[in-house]
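# Model the following, please.
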Amino acid sequence: MLRILSVIVCCLIISSHAFQCHYKHTKRAELEGIQKWPDNTVFYEIDDAYSPNEKQLIVDSLTELTTKTGNCIRFVPRTTQPDYVRVLSKDGCWSGVGKSWSGGLQELSLDRSGCMTKDTVIHEFLHSLGFNHEQTRPDRDQYIQVLYENIEPKNKHNFDKNPAAAFQSAGLPYDFDSIMHYTYNSFSTNGLPVMVTANGVSKDWRYTMGTGNVLTDSDVYKVKKIYGCA
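As a prediction, the model looks like this:
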């Protein structure tokens, strides 16, 4: 059964590995998942606005994602393929979630002024592979408490639970260190935390959640599981 889901996919770097989203796209998604890339292959183009060093950073990041997933996912420069990701320097760091249901070109923005870090590139391409943010898992209340009163009103929807995220969790424990997790103060309207650890969960995560800047074992396993490599 297909449903229309509002998918938050746009991120603006506020530190070396903290993400905030400022845009959204409405995408059709399956309740149990998203549209995956056929043959585990993502074709891509990189806009010529990027410098040679920036282009190399993007390529190196994709190579790392391929290598760490045991070649489960391949990123291939586009030639004439009709369905592909075009990497552009627009406002912020953002991507659609999963392969576009309508096919054709789909944009992924890596703003040259704030998104050119390896963890950001990997984060956004994980969105393009179909992965949502960790804190949108339906079981997140067992691990975190969302303090909606401290969230900017226009961005409260960024913390909505996402049924697709349950499928994507692949049965793994909640991962505070995931490269797909928000920081504790993302979208804060008053400087106070927007998320704290739930009762019974170690407070060590209270200020470190969402600060991971590398793929965790959990991140890797989720990709491999969803794309049939585990």
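# CA atoms for contacts and neighbours, from now on please.
Noted.
# check which helix or strand covers Glu107.
strand 105-110 (DSSP states H and E).
# Number of residues surrounding His127?
His127 has 23 neighbouring residues, counting by other CA atoms under 10 Å.
# returning to what we had before: the helix or strand following the strand holding Glu107 - contacts with which helices or strands?
Following the chain from strand 105-110 toward its C-terminal end, the next helix or strand by DSSP H and E is helix 118-129. In terms of contacts (3 or more CA pairs under 8 Å, 6 or more residues apart in numbering; DSSP states H and E), helix 118-129 is packed against helix 52-68, strand 93-95, strand 105-110.
# To compare with the earlier structure, here is another sequence to fold:
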Amino acid sequence: TYLNAKGVILRAFDQFRVKSCIDFKPRDTEEYYLSFKNLAGCWSYVGRVDPNGQNVSISVDCDRIGEVEHLILHALGFHHEELRYDRDDYVQIEFDNVIAGLVIFVSKNLSSTHDVAYDYLSVMHSDKNALSNGNGSTIITKDPKFQDVIGQRVEMSSRDAEELNLLYKCGKFYNTNNSYY
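Sure, this is the predicted structure:
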């Protein structure tokens, strides 16, 4: 429902406030702003691309805090974790299992790293069956214990927060002990 989605979006904003220097406020006269709507599906553009209201679509399928964080991180400039230049050291992409015509969406070298280590627990990592044509998993983790972990949408990881803070030159850094240093 709309009220549930609004509450989840506000809780996601709180997480950004706690874990980074990123804060959100209601739009005043800003030319660039995020416009949260239910536009069929869960999606967001990557980076600031659209003046006069950049749409972020939150449907009933994606009104979970981690999913909303994922979409906001896209808007803040984050690509999927498995699109890093070093991804072949951590995952294997099964191109034969990717839906025909969508292979471009698993091309690497799109995502920046800011020298933060690869993160299987990233809220930006796609799950093992992302873009699958039905013939099996598309992403195989080199470390098998993470195969069923990738694609989590519970909350941004400590490394997600660390990279966000580096990207936006925040003065505080969130670590796994929930403390600042």
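# most packed of the helices and strands packed on helix 118-129 of structure 1?
strand 93-95 (a mean of 31; mean count of other CA atoms under 10 Å).
# so it corresponds to what in structure 2?
Strand 93-95 of structure 1 corresponds to residues 42-44 in structure 2, going by TM-score structural alignment.
# Tell me where structure 2 has strands.
Counting by DSSP state E, structure 2 has strands at residues 34-37, 43-44, 54-57, 91-93, 139-141.
# can you put those in JSON lines and add distance to Asn109 of structure 2?
Converted to JSON lines, these look like this (distance: least, CA to CA, whole Å):
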{"stretch": "strand 34-37", "distance to Asn109 of structure 2": "26"}
{"stretch": "strand 43-44", "distance to Asn109 of structure 2": "19"}
{"stretch": "strand 54-57", "distance to Asn109 of structure 2": "24"}
{"stretch": "strand 91-93", "distance to Asn109 of structure 2": "14"}
{"stretch": "strand 139-141", "distance to Asn109 of structure 2": "16"}
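# Ok, which of those comes nearest Val154 of structure 2?
Nearest to Val154 of structure 2 among these is strand 43-44 (16.9 Å), distances taken as CA to CA.
# how big is the offset of that closest one relative to structure 1?
Here the mean offset of strand 43-44 of structure 2 against structure 1 after fitting is 0.8 Å, by mean CA distance after the TM-score superposition for structure 1.
# who touches that strand?
Strand 43-44 of structure 2 is contacted from outside by Asn55, Val56, Ser57, Ile58, Leu71, Ile72, His74, Ala75, using CA atoms under 8 Å, 6 or more residues apart in numbering.
# which position in structure 1 aligns with the last one?
Alignment note (TM-score structural alignment): Ala75 of structure 2 maps to Ser128 of structure 1.
# try the second one
In the superposition onto structure 1, Val56 of structure 2 corresponds to Leu108 when matched by TM-score structural alignment.
# isn't that match right up against Val85?
Yes - using CA atoms under 8 Å, Leu108 of structure 1 is in contact with Val85, at 6.6 Å.
# before we move on, the earlier item: go ahead and measure how far the strand holding Glu107 of structure 1 is from the middle of the chain.
Its chain's C-alpha centre lies 13 Å from the corresponding centre of strand 105-110 of structure 1 when counted by CA atoms, centre = their mean, to the nearest Å.
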